[in-house]
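>>> Give the three-dimensional model of this entry:
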Amino acid sequence: MRLWSLHPRYLDPQGLVALWREALLAQAVLLGKTRGYQAHPQLERFRRQPSAVDAIGAYLRVVLDEASARGYSFDGSKIAAVSVHGPIPVNAGQVRYEWEHLMRKLAVRNPALHLQWQSVADPECHPLFQVCAGGVESWERP
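As a prediction, the model looks like this:
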């Protein structure tokens, strides 16, 4: 499961679809609707929020908006909670780690998109997150 801290605009079509599915799985875990992935480390930052379900709902809403902007028809009714959620801190080192990881994926899977994004020095985060000082997050499994 990869719940990107990066803005979903940077993802290729396969990555955006995968993000939607994985975030829906994360939502199911946080709702207690599945036994799998209960200990997945990427869920830690959502569980730290006053309402993990609201946080993942806010995350999914941005993914849905990006998909809609691209002309995809993701089912927004699958989002359990749609509410405004304050920013979640994410370390700058985590954002760098994810950007490098995404660039490696795109170089192989979608060279044209890799070329489009390779000059980005400071990628934008998913709007749910706010960058703060720090290295790679403790929950990341490099």
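>>> make it CA atoms for all contacts and neighbour counts henceforth
Fine.
>>> show me where the chain has strands.
Assigned by DSSP state E, the chain shows strands spanning 88-91, 129-132.
>>> Those strands: which one's closest to Leu30?
For the strands of the chain, the distance to Leu30 is smallest for strand 88-91, at 16.6 Å, taking Cα to Cα.
>>> isn't Val84 right up against Tyr59?
No - here Val84 lies out of contact with Tyr59, judged by Cα atoms under 8 Å, at a distance of 10.0 Å.
>>> Which residue of those two possesses the greater neighbour count?
Applying other Cα atoms under 10 Å to Val84 and Tyr59 shows that Tyr59 carries more neighbours, namely 25 against 12.
>>> Let's compare: structure for the following, please.
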Amino acid sequence: MRLWSLHPSILDRAALVACWREGLLAQKVLAGGTKGYTRHPQLQRFQQVEDPPAAIGHFLQALQAEATARGYRFDSTRIARPDAGCPGIPVTSGQLGYELAHLRRKVAERAPLWLPRLPEVAAPAPSFVEVPGGIEGWERP
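Model prediction:
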């Protein structure tokens, strides 16, 4: 499961689609709708906020908005809490840098024409707020 902390606008098609699919799975897990993935490390940051279903809803809404802007059809009715706000989940600058490097490696293999669209410094997705620090403790480098 890769729930990108990066702004959806820099994700290539494969990363955006996979993040949407995995975000929907995360939504189901956070709502208690499945027994699997309940201890997945990337869910920790959503589980630590006051309203995890709202946080994942906000995250999914940003992905859906980016997909719509690109002409993709991500079904917004699948978002349980589409109008939810999010207090700004902290994500470290080190995590953002790690994810950008990871995305860069993936894009170099599967969509090299997308590489020029990747920034030098990563911006966080709308659900996150950048804070100083290294790679997150839940990451598996």
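>>> what's the TM-score here?
Overall, the chain-to-chain superposition scores 0.96 on the TM-score scale (TM-score structural alignment, normalised by the length of structure 2); 140 aligned residues with a Cα RMSD of 0.8 Å.
>>> For Val17 of structure 1, which of the strands of structure 1 is the nearest?
Sorting the strands of structure 1 by Cα to Cα, the top spot, which is the nearest, belongs to strand 129-132 at 20.3 Å.
>>> Distance of Cys19 of structure 2 relative to Pro41 of structure 2?
When distance is defined by Cα to Cα, to the nearest Å, Cys19 of structure 2 is 15 Å away from Pro41 of structure 2.
>>> if you count what's nearby, which of those two comes out ahead?
Between Cys19 of structure 2 and Pro41, Cys19 has the larger neighbour count (other Cα under 10 Å), namely 21 against 14.
>>> circling back to that earlier point, output the strands of structure 1 as JSON lines; include the columns distance to Tyr10 of structure 1 and mean neighbour count.
What follows is the strands of structure 1, written out as JSON lines (distance: least, Cα to Cα, whole Å; neighbours: other Cα atoms under 10 Å):
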{"stretch": "strand 88-91", "distance to Tyr10 of structure 1": "18", "mean neighbour count": "18"}
{"stretch": "strand 129-132", "distance to Tyr10 of structure 1": "15", "mean neighbour count": "16"}
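>>> between those strands, which one is nearest to Trp139 of structure 1?
Taking Cα to Cα as the criterion, strand 88-91 is the member of the strands of structure 1 that comes nearest to Trp139 of structure 1, at 11.3 Å.
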